[in-house]
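> output the structure for:
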Amino acid sequence: MKYISLFFTCLFICSCGNAKEASAMTTQTELAGNYNITSVYGNQLDSKDLLIRFSLEKKMISGFSGCNQFSGSYENKGAALNFSPLASTRKMCRPEANKTEQDILKALNETIRFTENNQVITFYDLDNKVVMTLAKPEPSNSQVADKQKDYKVEYTAISRGSYMLINYENNSISFQKERNSKPQVKALSKSQIASLNAKIGALNLNELESLEPPSKAHQYDGAAIAGLKISTGSSNYQTPSFDAGNPPKTIEALVSELIGYIEKP
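The predicted model follows:
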C-alpha cells in the first residue's frame, strides 16, 4: 500500500507539472503591429527598413524583406504559428539585398512556432532551430514626446533655509528656488522631453509609494526633505519623503535630470 500511495503521489505531481507547462505554452504574446526583423538564420540585420506588420483582426501579414514588399496570411494558436505562401513584388536589387530577402522569405515559410521574451519575438522551425528574431521598433523622440506628454511631475526639496519646487508639465519645466518667487519657465527640446518621458515610462508608478529612502537625515538634523509626485490622467503616485540629494535609486536618474535642467544656464 505504501508503494501504491507513493506512485499516485508522484503521478499527481507530474500531472500538475505538465498542466503548468501546457498553460505556460498557451500563454503567448499577441502578434500585432510592426516589428523589425533583427536576425535571420543567426545573421544579425541592422537595417530598420526590414519590417513585418501583423494585422491581428484580419490575420494578415505584410512587410519589407530587403528588396520587395510581401504580404499574406497567417494562423496562430498558442505558440503555433504558420504563414501562408507569401506574395511579393518583383523588383531586382543588389545581390546582398536579394540574398537577405531570400533568407527572410525562406525563414517565414519554415516557421512553425514562436516565443516571446523581453519583447523579442523568436521564430522556430520544425527542428526547433531559431530561424528569425523580431523586435518592436524604438519610437522616435517626437513619438515619445507626443505619446507621453500627459505626464505631470512635481519635485520638492524643502528645509528651514532652502526651497526648491520643480514642475514638469506640457513638455516644459517651471521652477521656484524661493517660496515667494515667481515661477520661471524653461522650454525643453524634443530630445530632452523624450529623455524625461523615457525615464518616467520606465518606472512602475504603483511602486513609488513603497520606495525605501536610502537615508533619513531629514528626520533628525534639519536636512532638506524631498519628495516626488507623478500624475498621469486622474491618477497620482507619490514617493515617501527622502533626503534631498540622496533619492532612492529607482528615481535617481529622473530626479538628477530634473535638477540638472534648472541648474543649467
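> from here on, just use CA atoms for contacts and neighbour counts.
OK.
> what ranges does the stretch 151-265 of the chain have for its strands?
152-158, 163-169, 172-176, 184-187, 225-232, 235-238, 242-243 (DSSP state E, counting those that start in this stretch).
> please identify the deepest-packed of those.
Comparing those by mean neighbour count (mean count of other CA atoms under 10 Å), strand 242-243 ranks first with a mean of 23.
> could you dump the strands of the stretch 151-265 of the chain into JSON lines with distance to residue 55 added?
Conversion of these to JSON lines gives the following (distance: least, CA to CA, whole Å):
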{"stretch": "strand 152-158", "distance to residue 55": "34"}
{"stretch": "strand 163-169", "distance to residue 55": "35"}
{"stretch": "strand 172-176", "distance to residue 55": "37"}
{"stretch": "strand 184-187", "distance to residue 55": "39"}
{"stretch": "strand 225-232", "distance to residue 55": "29"}
{"stretch": "strand 235-238", "distance to residue 55": "32"}
{"stretch": "strand 242-243", "distance to residue 55": "47"}
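> this one as well, want them side by side:
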Amino acid sequence: MESVDYNFRYESFTRGSRQIIEINSEKTHIESTAKQIDTVIFTPKEDWKNLVTEANKVDLSALKTLKAPSEKRMFDGAATATLLVTKAHKTYSSASFDHGNPPKEIADLINTITALEEAVE
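Reported below is the predicted structural model:
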C-alpha cells in the first residue's frame, strides 16, 4: 500500500480560536488555541494506516464540490472547518463545513483525523 505520498491538514476556526491538525506518515502536528495545545508527535503506524484506508475511499477530485449538511458556521453556531489532502504532490481542498458535521462522504476521514487530537489531550 503506497501511503507516503499523503498529507492531511484539517483546520477549524471561529472568531476566538483555531485548531489545526497536520498529519503525514512520520509526524502529526496539533495546534489548538482553545485547548492551549501546540505539539508534534510521531504518527502512530496504526492511525496512519487507518487514515490512508479512509482517504482511499474518498474521490479527492470531488472534494471541493461536497455539500455541507449544515450551515451553523454562517451565524457563529459552529466553527468553520476545511480539509486539505495532498496526494502525489497534488492538493485537494474541501469547501468549508461546520466543525463536527462534515459532509457524509468525508465524515469517517475527518473523524479519524480528529481522533488523533483527542488522543493527545
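> care to give me the TM-score?
The TM-score (TM-score structural alignment, normalised by the length of the second structure) is 0.88; 119 aligned residues with a CA RMSD of 1.8 Å.
> returning to what we had before: with respect to residue 109 of the first structure, which of the strands of the stretch 151-265 of the first structure lies nearest?
Shortest distance between residue 109 of the first structure and the strands of the stretch 151-265 of the first structure, using CA to CA, is found for strand 225-232: 43.8 Å.
> what span of the second structure lines up against the closest one?
Aligned by TM-score structural alignment, strand 225-232 of the first structure corresponds to residues 80-87 of the second structure.
> related to what we said a few turns ago, quick check: which of the strands of the stretch 151-265 of the first structure is nearest to residue 206 of the first structure?
Closest to residue 206 of the first structure of the strands of the stretch 151-265 of the first structure is strand 235-238 (CA to CA; 6.9 Å).
> from the chain's centroid, how far away is that closest one?
21 Å (CA atoms, centre = their mean, to the nearest Å).
> please apply the same query to stretch 75-94 of the second structure.
7 Å.
> longest helix in the first structure, please.
helix 2-26 (DSSP state H).
> after it, next one along is what?
Sequence order places strand 33-40 as the next helix or strand after helix 2-26 of the first structure, per DSSP states H and E.
> read off where the following helix or strand past that following strand ends up in the second structure.
Next in sequence after strand 33-40 of the first structure, counting helices and strands by DSSP H and E, comes strand 43-44. Mapped onto the second structure using TM-score structural alignment, strand 43-44 of the first structure covers no residues at all.
> list the contacts for the residue nearest in space to the middle of the second structure?
Compute the mean C-alpha point of the second structure, and by CA atoms, centre = their mean the closest residue is residue 10, 3.0 Å away. Under the criterion of CA atoms under 8 Å, 6 or more residues apart in numbering, the contact list for residue 10 of the second structure reads 19-22, 81-84, 110, 113.
> any chance of these in TSV, with distance to residue 45 of the second structure too?
Output for the contacts of residue 10 of the second structure, formatted as TSV (distance: CA to CA, whole Å):
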residue	distance to residue 45 of the second structure
19	23
20	20
21	17
22	15
81	26
82	24
83	21
84	21
110	18
113	13
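> state the distance from residue 10 of the second structure to residue 1 of the second structure.
Distance, residue 10 of the second structure to residue 1 of the second structure, by CA to CA, to the nearest Å: 23 Å.
> can you say which of the strands of the stretch 151-265 of the first structure is nearest to residue 87 of the first structure?
Smallest distance to residue 87 of the first structure across the strands of the stretch 151-265 of the first structure (CA to CA): 44.2 Å, for strand 225-232.
> that older thread, nearest spatial neighbour of the aligned residue in the first structure for the residue nearest to the centre of the second structure, chain-adjacent residues omitted?
Residue 10 of the second structure maps onto residue 155 in the first structure when the alignment is built from TM-score structural alignment. Spatial nearest neighbour of residue 155 of the first structure, chain neighbours left out: residue 228 (4.6 Å); criterion: CA to CA, 6 or more residues apart in numbering.
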